[in-house]
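Novice: I need the structure of the sequence given here:
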Amino acid sequence: MNGIGIAEAVLLSVFLGATLPSIAQTSSADQLKASSLEDLTQMQISVSSFARRSEDLEKTPAAVYVITSEQIEHSAAASIPDLLRMVPGVQVAQINAYTWAVTARGFNNQFADRLLVLLDGRTIYSEIFYGVNWDEIDIPLSTIDRIEVVRGPGAAVWGTNAVNGVVNIITKPVRHTIGTSVTSQASNLLQETTIHYAGALTERSQFSLDLTGNHRRALVDSDGVQAFDGQHAQRLGGHIDWQPNLRDTVSISGDLYRETQHADLLQPLASSSSQFYSQALSGGFILSRWERKAATSELVFQAYYDRQVLFELNNHGVTQTGDLDVQNHFHAGAKNDIVFGGELRLGSNQFNGSPRVTLLPVYNTYLVASFAQDEITLVPNKLFATVGTKVQDGTLAGFQAQPSVRLLWAPVTGQSLWAAASHAAVDTPVAEIGLDLDEIVGTSNGLPVVSLLDGNPAIKPEFVDAYEAGYRTHLRHDLSLDFAAFYNVNSRLIGTISGTPQPGMQYGPDVEVPTTYVNGYSARSAGLEAAMSWKPSRHLDLAGSYTWMQAHGKQTTAGDLQINNSWSSPRNSGSLSASWALPRGWRANSFLQYVEKLTDTSPSFHGSTPGQEIGGYARLDLHLSHSLGRHLDLDAGGTNLLSPRHLEFGDNSGLNTCLEVPRSLYVKAKVSF
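Specialist: As a prediction, this is how the structure comes out:
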């Protein structure tokens, strides 16, 4: 048995040895009776991401899943994308050490732009490269209070890009983190240390500082050889909370980060002299938020400024965003619960590229939007209708109205059925408007074949018409089930069309293929999602999820179409998790996930199932923790324990080789003062 095998055996033995005693304990009827109703049910969970106001999860007419701070603390996950693996309907695949493909309900790739991601109300989105840079929000998981995930369109209140879902990451209030701590984690994939300090400024104000440094080590190729894709990152974050009176709350937060990322190109670009290169990412933000709460109303003002700088393949991109958002929530009589607001966003994108990879040198953007949503009580405590829309005009998506109509029926306490119809749109990325990319893609008769990819200023935004239905029930006070079904009609999807090859002199004598972006295909997708939560005793929590999905595409324009956004989702996937509270401060947790093979991660369009196949896989994560008094917490665990390594996604970008995720063992210690 090799070294890693011995370590796994020891870890599994400790895990099983610690959990077996708890199985006998959970059968105790006395302990079950001693548990409070709040301990045994999820009925009390409130969410704010669907309607931009707090409401009970069971009364929300949408597919919503909440990852709590307790679940985060008891997980072996080392990143936000890893946490999202437990959410039904969400597809997560790791591409390299610092890059993920994450989306909901299909259309997944490295640059997926149909999932709106928010961090404390700040939109995480790159207008230049589009999609979410998940490493931009590589914050310490211990600072997160909860993650609310809405599957399906949320554009009626959140606007563009809230097409297939909304991920709202909400950090902890400073008053809940008072003290000093040092947390350090080490594994064969990640070394990370976070220093946290929080204290009181005055009787009614608090502040916190977090300093984090990490090193994500490279993944491996199909032969198990380590690639060149690691990452070094440093991050400094600060937060101030002020409660001047019982009605008002003021919050100011900011972040500065710097990263160095390595990459191994599948083939050298003409603008790159080496197959291996490093890129730098840096940036920061400052956000302020004021909330005033009264008995029947709530007013919120929020403003933020965000700046990101990226050096990649001899290209220098700077994105700056300023955003002002205001919303008001109030009750109009006994039957109308209304939330409305407006937003102004200004963006500046500057790009200085190599002669072979350029964007528009300066591309300024704007977004002006307003929204309104009304929850109408048709039958008190039984039947509710929710009607809303966001109307906006902007540079990247033009004028858009994104309405939604929803109905919820609660026939008895603990049961609800809901249905919805929505329309949502996607921003058109700057790259698809102003890109100029010259890339050698092969040879023909001894001459290089050059793809001349140009942006298309006439491109139109993609959109979806979505239809959903769901059912929630509490079979008992300790057992809940949640089901959702959807059918999406996706239109004006963007791909690239290649023209007739012709002789040229871009690289001396060569063969040049003109290529441009077009609205080239449509797709229809359908799926079922299920989630289960069961707390049979105060010591044991069980949860499970299952997702079934399929999609079919249709080319709508003539020519050789290459897809930019394949749906890239497994037909079947699911997970099971268990968490045991053990005697003397011990806790054990497990997470088992199965993902069926992907058959559509290739950028070539071949009808209903575009073609590169990624094999299915199962992964097992284990986590064991122990508290030694108030000042020391110890954690140990492992991820991907069922196989030495596995492939999760193909190469959508054309830049990275296909890398596999290896198994990992880790230890973590937190010292509190």
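
Novice: okay, CA-based contacts and neighbour counts for the rest of this
Specialist: OK.

Novice: Strands of the stretch 51-200 of the chain, start to end?
Specialist: 55-56, 63-68, 90-94, 100-104, 115-119, 122-123, 144-151, 165-171, 179-187, 190-202 (DSSP state E, counting those that start in this stretch).

Novice: Among those, which comes closest to G615?
Specialist: strand 90-94 (12.4 Å; Cα to Cα).

Novice: And for the closest one, what's in contact with it?
Specialist: Strand 90-94 is touched from outside by 81-82, 84-85, 100-106, 108, 151, 569, 648-649, 661, with contacts defined as Cα atoms under 8 Å, 6 or more residues apart in numbering.

Novice: max-length helix in this structure?
Specialist: Identified as the longest helix of the chain according to DSSP state H is helix 3-25.

Novice: Give me the buried entries from the contacts of strand 90-94.
Specialist: Among those, those classed as buried by 16 or more other Cα atoms under 10 Å are 81-82, 84-85, 100-106, 108, 151, 569, 648-649, 661.

Novice: Might you report the residue contacts of N490?
Specialist: With Cα under 8 Å, 6+ apart, N490 has these contacts: 462-465, 522-524.

Novice: Narrow these to those in strands?
Specialist: Under the assignment DSSP state E, those contribute 463-465, 522-524 to strands.

Novice: how about CSV for the strands of the stretch 51-200 of the chain, with distance to S444 added?
Specialist: Formatted as CSV, the strands of the stretch 51-200 of the chain follow (distance: least, Cα to Cα, whole Å):
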stretch, distance to S444
strand 55-56, 62
strand 63-68, 51
strand 90-94, 35
strand 100-104, 33
strand 115-119, 40
strand 122-123, 45
strand 144-151, 46
strand 165-171, 44
strand 179-187, 47
strand 190-202, 44
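
Novice: Please give the structure of this sequence too, so both can be compared:
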Amino acid sequence: MNATTVLRAVGGLLALSLSQQLAAQEVPPSLAELSLEALSNTKVTSVSKRSELLTDAAASVYVITSEAIRRSGYATLPEALRLAPNLQVARVDARNYAITARGFNSAFENKLLVLIDGRSVYTPLFSGVFWDAQDVILEDIERVEVISGPGGTLWGANAVNGVINIITKAAGATQGVLAAASVNGDQRVGTIRFGGRIGKGRFRAYTKTLTLDDLQRESGAVSLTGMQRSQVGARADWERPDGASTLQGDAYTGALHQQGTADIKIAGANLLARHTVRISGGTELSAQAYWDFTERNQPNAFIEHLNTVEAQAQAATLLGASHRLVVGAGYRHAFDRLQNGVGFGFLPAKLDMHWGNIFVQNEFDLTPEVRLIGGAKLEHNNYTGWEFLPTLRLAWNPTASSLLWSAASRTVRAPSRIDRDFYSPSNPPLVGGERRYNIAGGPNFQSEVAVVAELGYRLNLLSDFTYSATAFYSIYDRLRTLEPNQAGAGSVFLNRASGRTKGVEMWADWRVTPALRMSAGAVAQQVRTRLDPDSRDASGTTGLATGDPSSYWKLRTAYDIALGHSIDLLVRHYGKLTRPAVPAYTTADVNYLWRIYPNLELSLSGTNLFEARHAEYGGAPNRTLSGRAVGMKLLWQPK
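Specialist: Coordinates of the predicted model:
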């Protein structure tokens, strides 16, 4: 019996079994069959720290739904973020990404706050995210709320250009067994999850492994940036009529390839507890606390052990039919312990850092159609003391299906350890009785400041069409530069640059037919920076800020071919970058989804289809190239 005969026999058996299963059980509806009216009734929490309809949110917010992630075929968090039209997502190498909103993107992007279930995942080393250490089971994501624009009033410093809030499903929504395995070019992912009851509550536990192969540089050499990571975790939820409680945690370990030396070793763990109480009259009280540990052992560079603890509490209440109030406070303490290498270091090697805050946000109905939203946060850190982060928003519903809003906000990017404590080399020789560093942290480095004005419009036409557009203008002051050290040789970090950004971001969703849905999004922006008259910066630090594309757009199509069969296509275009110079590119990702049985799903995908290889970030000739790939995923989930 040859291979062709075997394949035909297997195909016949699958077809017969499929027809029997579909006759006996109903296949769940797909996204294209859901009305956009139901989707527009999605509730979000990231805009006002209380549950509100997406249609009422006076901010530029896009929601990536669990169904969109499922249909995309993506297997990692950064890939899933490509679905948001208001995010610029660039793959730097096999494991690293540059992700931002509204400009200032880099591999060390420091103006975008990322949260996983309310737990901040940024590193105090540079106020950015090590994407190689962040992961969840994508099937467990309920939604990803992506806010482009300032979020400092509610979320604090570093939420300058936006907030990404990854919210996972309650344990009760992930019961039973799930097993998934996928391969896509350089990427392999395996997942097992089990959910069940625990007393009067529900729980789930999981394990996940990820392997990324090394990629190729533009020069033809191998880019040793692949990785292997394993992660386990669990969550338990107890729902009550008057509230809910959650306890969850994760632990991971990994090895990251690097050029010329041993692998970087990473490890971490976290534990989070949250309790919510609903009181009659519309008041909701909530408290959350978490502990987070990360370890990064980078040979020939540094070893970091970071422990972070945070506690926060808030109250959201109704003060009459036309007045809503949210107040809260929080405190975070980080214990950073470093073993510095020879080339560079963070001094002092041992440092305790703290952030304390109180905030209030008031929302008044001036008329049945007009709302005024005002809020402010006072946040204290050990570098610059108190920071004031206010916002004022006005929302008007000219019709029941439309919203016009405006906002003015002030936010900051507080100093990180790289701004104040970075030194290269870490132990230089004494010259004339003083240390002569090539680069030194700036003891007088202050917070970068942004003042942002926004004007937005959102439209929902029945169940067939939704549209959102936002114009923004941002003024940045005290941007980081690297200046000659007046006290001696070398350079020091100071705040001697400013910037302006302006642009428009928009997206629309259209249900063409019950089986066909199309969505599109585009961003046009201008990012400009300039040195102060007294600056002598020659490092390109501010030049990097002008390396953002002047425009980028995405077009997504979701089509249900037949019962149990669907296909999704995402075409994405990014304009050219100037510093570092990267050509513009357009590419496409496609995913075919076949529900073989009600409990078995097969995905066949293709990524980066338009070109054999292309660069997304970095300078030639050593930048890493992303290549065309085909993939397959099997997901088994008994009902």
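
Novice: Please report the distance of the counterpart of R496 of the second structure in the first structure from L452 of the first structure.
Specialist: Mapped onto the first structure by TM-score structural alignment, R496 of the second structure lines up with G520. Distance, G520 of the first structure to L452 of the first structure, by Cα to Cα, to the nearest Å: 18 Å.

Novice: State the distance from the spatially most central residue of the second structure to Q525 of the second structure.
Specialist: What sits nearest the mean C-alpha location of the second structure, by Cα atoms, centre = their mean, is I164, with 4.3 Å. Distance from I164 of the second structure to Q525 of the second structure, counting by Cα to Cα: 20 Å.

Novice: do R202 of the second structure as well
Specialist: Using Cα to Cα, we find R202 of the second structure at a distance of 46 Å from Q525 of the second structure.

Novice: What of A173 of the second structure?
Specialist: The gap separating A173 of the second structure from Q525 of the second structure is 40 Å, by Cα to Cα.

Novice: Looking only at neighbour counts, state which of these two leads.
Specialist: Neighbours were counted for A173 of the second structure and for Q525 using other Cα atoms under 10 Å; Q525 has more, 21 against 14.

Novice: Can you report how many residues lie near the counterpart of I45 of the first structure in the second structure?
Specialist: I45 of the first structure maps onto T42 in the second structure, with residues paired by TM-score structural alignment. By the criterion of other Cα under 10 Å, T42 of the second structure has 16 neighbours.

Novice: still on that earlier bit, which residues of the second structure does the longest helix of the first structure align to?
Specialist: Using TM-score structural alignment, there is no partner range for helix 3-25 of the first structure in the second structure.

Novice: and what of stretch 67-87 of the first structure?
Specialist: Stretch 67-87 of the first structure covers residues 64-84 of the second structure once aligned (TM-score structural alignment).

Novice: ok, and for the matching stretch, which residues are buried?
Specialist: Neighbour-count burial for stretch 64-84 of the second structure [16+ other Cα under 10 Å]: 64-66, 68-84.

Novice: Restricted to helices, list the residues you listed.
Specialist: Reading helices off the buried residues of stretch 64-84 of the second structure with DSSP H, I get 66, 68-72, 77-80.

Novice: Same list, these, but as JSON lines with distance to Q216 of the second structure please.
Specialist: As requested, these are exported to JSON lines (distance: Cα to Cα, whole Å):
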{"residue": "S66", "distance to Q216 of the second structure": "32"}
{"residue": "A68", "distance to Q216 of the second structure": "30"}
{"residue": "I69", "distance to Q216 of the second structure": "28"}
{"residue": "R70", "distance to Q216 of the second structure": "29"}
{"residue": "R71", "distance to Q216 of the second structure": "29"}
{"residue": "S72", "distance to Q216 of the second structure": "25"}
{"residue": "L77", "distance to Q216 of the second structure": "22"}
{"residue": "P78", "distance to Q216 of the second structure": "20"}
{"residue": "E79", "distance to Q216 of the second structure": "19"}
{"residue": "A80", "distance to Q216 of the second structure": "23"}
